[in-house]
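S.K.: Based on what follows, work out the 3D shape:
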Amino acid sequence: MTITDDRPTGSVTAPSIDDSTDEEPTELSRDDVFHILQTQRRRDAIAYLLSIDGAVEMRDIAEYVAAKENDTTIDDLTSSQRQRVYIALYQSHLPKLDKEGIIDYNKSRGIVWPTDQLSLFAPYLETETEPEPADADRGEYNVYYAAVTALSAVLLSASAIGALAISGVALGTIITALFLLVTILSQYS
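M.R.: Next up is the predicted model:
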């Protein structure tokens, strides 16, 4: 989603010397990166900026984030959904990203330019992809773990009220063996 033809025309260029500050972008620590990624709106905005090439209107970012946040398409967004996200990005999130040197944000023109710092966030956002086929089968073993946990609770309860005449050591061995079996099955399947 880049600048489209249905919007006011005029080229969007990189910021000139007058648009940017004299401050050198500071090196971001891992804590800084995690702090910036702390909110879902910033994560979504950064993910969008990583997916485009060049400058973009702030409105495009807001629409993308609002659509993702409301689990809908940009065309189906309501005015209030757009506005709620737009205001938060305009007042808080984009100025923060600009201050940290992750983007160049011309607030008065509503234009955002990604900087080289933006690429630092790519590895942290790649985890939000679909699970690999090998990981998809893990859900089956979660059911087995739940079943073993429930069976263990029943055995422990029966033993505690005297309905099961078995020693504590034997009961512990049985429960441990059940969990070990499920763990081995999940690792080698």
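
S.K.: going forward, measure contacts between C-alpha atoms and count neighbours the same way
M.R.: OK.

S.K.: Buried ones in stretch 66-79, by neighbour count?
M.R.: For stretch 66-79, the buried set under the neighbour-count rule, 16 or more other C-alpha atoms under 10 Å, comprises 66-67, 74, 77.

S.K.: Just name the closest of the residues you listed to residue 96, please.
M.R.: Distance to residue 96 across these (C-alpha to C-alpha) is lowest for residue 66, with 18.6 Å.

S.K.: Sticking with the closest one, tell me its helix or strand.
M.R.: Using DSSP states H and E, the secondary-structure element containing residue 66 is helix 58-69.

S.K.: Which elements pack onto the following helix or strand past that helix?
M.R.: Tracing the chain C-terminally past helix 58-69 and defining elements by DSSP H and E, one meets helix 79-88 next. Where contact means 3 or more C-alpha pairs under 8 Å, 6 or more residues apart in numbering; DSSP states H and E, helix 79-88 is packed against helix 58-69.

S.K.: Also this sequence, please, to line up against the first:
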Amino acid sequence: MAAQEHPERERSQPERLSKDTVFSILSNQRRRYVLSVLHRNSETVELRDLAERIAAWENDVTVADLDYKQRKRVYTSLHQTHLPKLDEAGIVEYDRDRGTITLADRASELDVYLADVGDRGVPWPDLYLGLSATALLFLVATWLDVFPFSSLPDLAVAGVIVVLFAVVAVVNSYLVRRGRIGGGTSIDVLGDAD
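M.R.: The predicted structure is shown next:
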């Protein structure tokens, strides 16, 4: 049943998802796959198509290479367990009668936990690692008197490094705080827990 069919549930839902609810929802890989598919599709997704795509990922095959059992196993668990749980939490709108699923507004509360870099850029740890490697190269070039570093005072090179780290840290802090759920710190929950 779609979330819009439960106006009393919408009124009784807390303003934000609790951390326990978030972790419970994201503890299952199939539910994370559901959210991934829905994030990639701005429109309504058919349950049959969703089940096929997830079954293909889980079995590391193309949709065309899936057998009946692989499709049915995923379809059944989505229909009976995972989609109702996501719908009840207000994360998706699941219409059982039509077999359609769309992201609900609350799904955005999970974005910080599902940071899928994909087309959006470089993961923060990789950015800091690259920045550290660059800073080390600057320091080595300064120590070896490599041009143009040989013409700069050591303090200027150190200042540039500190400013670069400060700018990246401020941007990172701003983005994390803007997307933070319940005031907690963001952690990686993209493991394979079921």
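
S.K.: re the thing from before, residue range in structure 2 corresponding to the helix holding residue 66 of structure 1, please.
M.R.: Using TM-score structural alignment, the residues of structure 2 aligned to helix 58-69 of structure 1 are 47-58.

S.K.: on average, how far is the matching stretch from the matching bit in structure 1?
M.R.: Compared with structure 1 after the fit, stretch 47-58 of structure 2 shows a mean deviation of 1.1 Å (mean C-alpha distance after the TM-score superposition for structure 1).

S.K.: any idea how far the residue positioned nearest the centre of structure 2 is from residue 36 of structure 2?
M.R.: By C-alpha atoms, centre = their mean, structure 2 has its centre lying nearest to residue 114, at 1.6 Å. Shown here: residue 114 of structure 2 relative to residue 36 of structure 2, a distance of 8 Å by C-alpha to C-alpha, to the nearest Å.

S.K.: ditto for residue 177 of structure 2
M.R.: As for residue 177 of structure 2, its distance to residue 36 of structure 2 is 22 Å (criterion: C-alpha to C-alpha).

S.K.: Over to residue 110 of structure 2?
M.R.: 11 Å.

S.K.: in structure 1, which spans are strands?
M.R.: Taking DSSP state E as the criterion, structure 1 contains strands spanning 56-57, 103-106, 111-114.

S.K.: and these as CSV, adding distance to residue 17 of structure 1?
M.R.: As requested, these are exported to CSV (distance: least, C-alpha to C-alpha, whole Å):
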stretch, distance to residue 17 of structure 1
strand 56-57, 19
strand 103-106, 11
strand 111-114, 14
